[in-house]
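Enquirer: Build the 3D model from these lines:
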Amino acid sequence: MEEIRHFLEGHKALALGGAVVGGAVVGALGVLGWTAFHKNDAGPLTPPVDPSSFTKKNHVYLLIPPRLGAVPSISPFCVKLETWFRMANIPYEVVETMSPSPSKQTFPYIYLNGEETADSRFIIEKCAQRFGKRLDNHLTEMEKAIFVAYSHMIEEHFVITYAWHRYTLGADTFWKNFMPYERLGPMGKRMAGAREFMRKGIQERAWLRGIGRHSPEEIYRLAEEDLQSLSTYLGNREFFFGREPSVIDCTLFAHLCQLLCLDVDFPPKKKLQSEWKNLADYVQRIKIRFYPDWNLVCSPKANGTDNRN
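Expert: The predicted model follows:
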């Protein structure tokens, strides 16, 4: 996740190649990718990004890690941003790469008119201003305050709970289904080292955040409290604040689809089909309305333009 760059900054040996995907440190992926790009004995997973090829004026080039299936990206922050482009009806072009942002060493990032911008929050601000597309104009001041609070809960707390599970207790299922080495080109079995690095990375980050000091049962309880709060607030509304989508819908959808669409046995997920079914229905509504090409978008190598156009 984006804020974990602070963790990477404290580990200078990883900083050059550090990247973040799916709410956990994937510095190993960045390091291995960096190595593949710069050693003669291994070809690159994807070519290094050449910004000079992004020549279209007022055209968004969205750079994300390679798609692996089931969801548009295993990084919720990439899904959040792609969903925002669709909700705001801004055409974009996906570029799959293992090279993280030059400025912040994170995903996602964009190039627009030759300028790189990283971090989904700042990308949305930049593009909203550039294209005059602000999804939150209809919100009241109270709703804007609630938006800030829930955004931080989802992106700074909830994500740690399920990322911790994904890369520790749920790692066998995740790596088998969504990180098969044969899909990752010449890096091949060297990715096995990334798995252990990622496990240690998320455990250390979760420990520093305080969440990792708890038992698995306690961590799941924290996740359930977040989901219960979200379900209660959403109620029977179409979107988080009513009939019109806003940025919080991009955020919530991006994280919920990580639970509902990825086959990783995260225990709180079971209640999304019973007690909090309104959250599952909410995800389905957004998929239908903004991702009519969901299966195509989620497919490996589904890069190119926004496939609705």
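Enquirer: only C-alpha atoms for contact and neighbour calcs from this point on.
Expert: OK.
Enquirer: quick one, strands of this structure?
Expert: Chain-ordered strands for the chain, with DSSP state E as the definition, fall at 20-21, 24-25, 60-64, 92-96, 109-112, 115-118, 304-305.
Enquirer: list the helices and strands the third one packs on?
Expert: Helices and strands touching strand 60-64, by 3 or more CA pairs under 8 Å, 6 or more residues apart in numbering; DSSP states H and E, are strand 92-96, strand 109-112.
Enquirer: Let's have the ones you listed in TSV, adding mean neighbour count.
Expert: Listed next are the helices and strands packed on strand 60-64 as TSV, based on neighbours: other CA atoms under 10 Å:
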stretch	mean neighbour count
strand 92-96	19
strand 109-112	23
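Enquirer: this one next, for a side-by-side:
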Amino acid sequence: MSIKYMQFQSGFSVPNPSPFCMKGEILLKMAGVEYASEIMDDPRKAPKGKLPFLIDGGTEIADTALIQRHLESKYDVDFHAGLTTEQRATSHAMARMIEERLYWVTLYSRWIDNHNWPIIRNFWFGSMPPVIRNLVPIIAQKQVKTGLQAQGLGRHTVEDIYAFGAADLAALSAQLGKQAFMFGDQPSSLDAVAYPIIANSLIEKLPGPLLDAAKSHANFAPYVQRCEALWFADSGN
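Expert: Presented below is the predicted three-dimensional model:
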């Protein structure tokens, strides 16, 4: 098996608590290529200091956008098959909405929100030795705060941050409508981006405004169930 896929551990009853790790694995499944998944605890050891990344024939490809491009180029995969030009444009725009804003709202809800941060801290760092367990989370949370400030979302009020997330989820719900997938009966690349963020927004163990907003859309839960049955039926989640 020539492809090795490096990602975070699973948890919270979703295939992966990282939407990007879920996205990368879905792309591999959609491409129909064989791969072996491996867990990496320290993303600092990854090529670009983040997960996921894959190793294909000795070549390391980091970032899910580049993973998608690699699969399209090397394995002749069309993740937009059957979509019109307008649908492809919508797919591109909505993927950017998810990854450039809604993802950051999710990050805020976990790493900054005072209710969820202890849960996240215990999940990622709870098994570390005592001294490290007390120090590393402080450093990690500070890095997330710095990232949120640099991205711009962290400069807003809590109310505005969650309002942004609610608006993005509402847009996804409207796009999905009564369809099986984002553009009809067949999944496309947008589902590889939308399903992971929606599934992660619906995690009951991480309550708050983002969960409330996600649960307000009746078409989300069935959509997540369809996608999980399609791509992660054997994951045990």
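Enquirer: What lines up with H152 of structure 1 in structure 2?
Expert: Aligning on TM-score structural alignment places H152 of structure 1 opposite R96 in structure 2.
Enquirer: for W164 of structure 1, that is, sorry about that
Expert: Going residue by residue (TM-score structural alignment), W164 of structure 1 aligns to Y108.
Enquirer: so what's the match of H152 of structure 1 up against?
Expert: By CA atoms under 8 Å, 6 or more residues apart in numbering, the contact set of R96 of structure 2 is empty.
Enquirer: Quick one: closest of the helices and strands packed on strand 60-64 of structure 1 to T173 of structure 1.
Expert: Ranking those by their distance to T173 of structure 1 (criterion: CA to CA) puts strand 92-96 first, at 23.9 Å.
Enquirer: just the helices in structure 1 please.
Expert: Taking DSSP state H as the test, the helices found in structure 1 are 5-9, 12-15, 27-38, 76-87, 120-131, 141-153, 159-167, 171-178, 192-209, 216-234, 247-260, 277-290, 294-298.
Enquirer: can you list these in a markdown table and add distance to F240 of structure 1?
Expert: Below are the helices of structure 1 laid out as a markdown table (distance: least, CA to CA, whole Å):
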| stretch | distance to F240 of structure 1 |
| --- | --- |
| helix 5-9 | 29 |
| helix 12-15 | 37 |
| helix 27-38 | 33 |
| helix 76-87 | 14 |
| helix 120-131 | 18 |
| helix 141-153 | 9 |
| helix 159-167 | 18 |
| helix 171-178 | 29 |
| helix 192-209 | 27 |
| helix 216-234 | 5 |
| helix 247-260 | 6 |
| helix 277-290 | 9 |
| helix 294-298 | 21 |
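Enquirer: coming back round to it: closest to W34 of structure 1 out of the strands of structure 1?
Expert: Closest to W34 of structure 1 of the strands of structure 1, according to CA to CA: strand 20-21, at 14.2 Å.
Enquirer: quick one: L32 of structure 1 from A206 of structure 1, how far?
Expert: Counting by CA to CA, to the nearest Å, the gap from L32 of structure 1 to A206 of structure 1 is 23 Å.
Enquirer: next one: S120 of structure 1
Expert: As defined by CA to CA, S120 of structure 1 lies at a distance of 22 Å from A206 of structure 1.
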